[in-house]
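Colleague: Following is a predicted model, sequence given first.
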Amino acid sequence: MSEQAGTGVLGGDRSGAVGEVTLVGGGPGSDELLTVAGARALERADVVLFDRLAPHGSLTTLAPGALLIDVGKTPGHHPVSQKEIEALIVRHALSGANVVRLKGGDPYVFGRGSEEVLACHAAGVPVTVIPGVTSAIAVPAAAGIPLTHRGMTRLFTVVSGHAPLSDTELEHLAGLGGTIVVLMGIGTLPSITQGLVRFGADARLPVAIIERGFSATQTTTVGTLASIVFDAAAAKVSSPAVLVIGEVVRLAFDGDAEASVLLARAEALADLA
């Protein structure tokens, strides 16, 4: 955990009055996708606890009077546990501070926001949630991929790839059809793709992996269920990334010759498999 002071008074010395907590969804990482309500909450903050995927590069400007506390986690490395984060939120609020918990994406989409809200309720701390733009929708859009398309698919499912899916979950996903969006799925990519095929999904179903959405180094790797593990290894893909599985992946590359060639190559490999 690291702390960085803004220019204002730190903490919340307010003669014993309990402060308040605002959970702010920061969107997929770009300052421009932070909501107006989120920006206003940061402007009023005394303390901001932020994640690595939240838009934190401009926090000294967005929250000029706040104590900034980095509680970000990376895969396999959690320097501040979830319980410690909750304790920090509550402690600063009970001291009278106006606390903002800035999270990447939306606080209620795999963000453990509900756990932090429950911790505030248990401590008698007022808490408000400001929704954010979820990467599950925004990052595919940044790569030109719609999650639904008339005549192609009318549903999408968002799943966490943090841990392997069970056979029951894979069977339901394969049978449901539509578009599948996987967050935090690089580590479980082989089990997800092979599992879907095992339960009846077409091996030639298109797959896209979008790395570092909305950054200057955003990259998309295209393949099929049969080829994407090899394509991902060749491209050396890494987190953070969003996986999109479904026919809608084809729509992003209409008119893009290079990407169309990649998908055709992936489908040819699937024919040989």
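Modeller: Yes, it's here.
Colleague: Please make it C-alpha for all contacts and neighbour counts, starting now.
Modeller: OK.
Colleague: do you know how far residue 252 is from residue 72?
Modeller: Distance, residue 252 to residue 72, using C-alpha to C-alpha, to the nearest Å: 32 Å.
Colleague: okay, pairing it with this:
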Amino acid sequence: MNHTLPPITGRCTLVGAGPGDPELLTLKAVKAIQAATVLLVDDLVNDAVLQAYARPGARIVHVGKRGGCKSTPQAFIERLMITAVREGETVVRLKGGDPFIFGRGGEEVEHLREAGIECTVVNGITAGLAAVTSLGVPLTHRDHAQGVVFVTGHAKTGAGAAEDPTDWRALAATAHNARLTLVIYMGVSGAGHIERELLHGLPGDTPVAVVQHASLPHQRHLVTTLQGLQARIADAGLASPAVIVVGDVLQGLAAAALPVDAGRFGT
């Protein structure tokens, strides 16, 4: 009996929708969304993106994955992608930010390839970049930061996972010695632990910014120092989705002592 699978006629693209502002989509992302017959969409993707660019009649499936909330199982999402492609659909897996920066895009590409499906990836502006840009601050600066580290504050959980796989003390020492900016994703809920660990390698007066809902009209932020980070986050009532930025590139903002603010990206 011949069990050969039929030829694959569909295709799949992983698309980064950026941090939220629809105007920050790349042209390539817009074209991919417009061509899609099936869109598998993350929670953090702005509905305005779909309203503006999804084709009439496209099947839109919301497959939310947000910390602290009930999430669609990753294995289920991957099965949906593979099934739709095998049915001949033009599939777009639409993710907030960039698919390859804490978006589990690497895992999805691996599973697609195991199923004999090659996919295209379209980069998006990641929240860590948009967050500091919205404050008029760079991630690197010849006088203050020779590089940047993107790190998650919410590590893999479950069987076999380390209790805290990020060595924050070593990271802090490296950041201090090599003059690096730290951009911490999904770190608000663990801010107290991160603060205590980073203080083993960074001065307490190291400037820190926390940006919630980067690039959106309801963006809020605070500027503080490493020592007192958790307390300031609690006082301000900031929560996920938010990015924590640590480093001397923020010295100008820290000197201005900007308060918790709200405002549109780029203004």
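Modeller: Yep, that arrived. Just so you know, these numbers come straight off a predicted model, no measurement behind them.
Colleague: TM value for the aligned chains?
Modeller: Remark: TM-score between the superposed chains equals 0.85 [TM-score structural alignment, normalised by the length of the second structure]; 244 aligned residues with a C-alpha RMSD of 2.0 Å.
Colleague: So which residues make contact with stretch 126-146 of the second structure?
Modeller: With contacts defined as C-alpha atoms under 8 Å, 6 or more residues apart in numbering, stretch 126-146 of the second structure is touched by 18-19, 96-98, 101, 147-148, 150, 178-181, 183-185, 211, 214-215, 243, 245, 247-250, 265-267.
Colleague: Which stretch of the first structure lines up against it?
Modeller: Stretch 126-146 of the second structure lines up with residues 134-154 of the first structure when matched by TM-score structural alignment.
Colleague: Now do the matching stretch: distance to the chain's middle.
Modeller: Stretch 134-154 of the first structure has its C-alpha centroid displaced from the chain centroid by 15 Å (C-alpha atoms, centre = their mean, to the nearest Å).
Colleague: likewise stretch 172-187 of the first structure?
Modeller: A distance of 15 Å separates the centroid of the chain from that of stretch 172-187 of the first structure, by C-alpha atoms, centre = their mean.
Colleague: Would you work out how far apart the start and end of that stretch are?
Modeller: End to end - C-alpha to C-alpha - stretch 172-187 of the first structure spans 21 Å.
Colleague: Return the set of buried residues in it.
Modeller: 173, 174, 177, 178, 179, 180, 181, 182, 183, 184, 185, 186 (16 or more other C-alpha atoms under 10 Å).
Colleague: cool, and stretch 230-238 of the second structure?
Modeller: In stretch 230-238 of the second structure, the ones that count as buried by 16+ other C-alpha under 10 Å are 230, 232, 233, 238.
Colleague: ok, the residue mapped onto residue 70 of the second structure from the first structure - contacts?
Modeller: Mapped onto the first structure by TM-score structural alignment, residue 70 of the second structure lines up with residue 78. Contacts for residue 78 of the first structure (C-alpha under 8 Å, 6+ apart) come out as residue 72.
Colleague: What is the equivalent residue in the first structure for residue 44 of the second structure?
Modeller: Residue 44 of the second structure maps onto residue 53 in the first structure, by TM-score structural alignment.
Colleague: how much space is there between that match and residue 268 of the first structure?
Modeller: Using C-alpha to C-alpha, residue 53 of the first structure is found at 36 Å from residue 268 of the first structure.
Colleague: In helices, which of the buried residues of stretch 172-187 of the first structure fall?
Modeller: Among these, the members falling in helices (DSSP state H) are 173, 174.
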